[in-house]
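1. Provided below for reference: sequence and predicted model.
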Amino acid sequence: MKRLYARLVLWLIGPALEDIERRMVERVEREAVMRADGDMALRSRFDSIYWRITTDRDQGAIGPSFVQARKRSDA
């Protein structure tokens, strides 16, 4: 009798449980996509900053000569 009652309850609440599961899966997937987008944006920002720093360094804009040129222009 307990088995029959358990099956009846599961049959009655089964669709609601499936709906909850579907919503939770959608939420987790949405959060994962948002996190991945944020990580990619952060990586892109880091790459652009790194590229600017290395480009400036290679062109001699960063380093002792840059500081000396800055002091000369301020004087």
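-> Sure thing, it's come through. Numbering: from 1, shown residues only.
2. C-alpha from now on. contacts and neighbour counts both.
-> OK.
3. next one: the helix or strand hosting residue 35 to chain centre, how far?
-> Following DSSP states H and E, one finds residue 35 within helix 2-58. Here the centre of helix 2-58 is set off from its chain's centre by 10 Å, with C-alpha atoms, centre = their mean, to the nearest Å.
4. got it, and stretch 54-74?
-> Centre-to-centre, stretch 54-74 and its host chain are 35 Å apart (C-alpha atoms, centre = their mean).
5. next up, a structure to set beside the first:
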Amino acid sequence: MSLSPAKNGMHRFRRVFDAFLSDERGSTAIEYSLIASIIVLAIIGSLTAIGTALRDDLYQPVANALGG
């Protein structure tokens, strides 16, 4: 008995999906990418704080002295 094209496609999709879920080769790469994204967020937060401090402490007094 042959499966209909729709059921055959769904069966193939299920096999590929099950193989994808059972494959653990990419888990280390995902873990490293999560760690890297946390580091990037920390860097962005730090640079934002430094930029705000520079603006308030360094550039704003100069702008005020120049009449701006």
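-> Cool, the structure landed. Just so it is clear, the structure is predicted and the values come from calculations on it, not from any experiment.
6. any idea how far residue 13 of structure 2 is from residue 40 of structure 2?
-> Computed as C-alpha to C-alpha, to the nearest Å, the residue 40 of structure 2 to residue 13 of structure 2 distance reads 36 Å.
7. follow-up on the earlier one: packing partners of the helix holding residue 35 of structure 1?
-> Using 3 or more C-alpha pairs under 8 Å, 6 or more residues apart in numbering; DSSP states H and E, no helix or strand is in contact with helix 2-58 of structure 1.
8. against which helices or strands is the next helix or strand after it packed?
-> For helix 2-58 of structure 1, the succeeding helix or strand toward the C-terminus, using DSSP H and E, is helix 64-74. Counting contacts by 3+ C-alpha pairs under 8 Å, 6+ apart, helix 64-74 of structure 1 packs against no other helix or strand.
9. so helix 64-74 of structure 1 versus helix 2-58, what angle?
-> Angle, helix 64-74 of structure 1 to helix 2-58, by axes from the mean of the first three to the mean of the last three C-alpha atoms, to 10 degrees: 70 degrees.
10. and residue 29 of structure 1, what's its match in structure 2?
-> In structure 2, the residue matched to residue 29 of structure 1 (TM-score structural alignment) is residue 37.
11. just give me the neighbour total for its match.
-> 12 (other C-alpha atoms under 10 Å).
12. ok, residue 55 of structure 1 next?
-> By other C-alpha under 10 Å, 13 other residues sit near residue 55 of structure 1.
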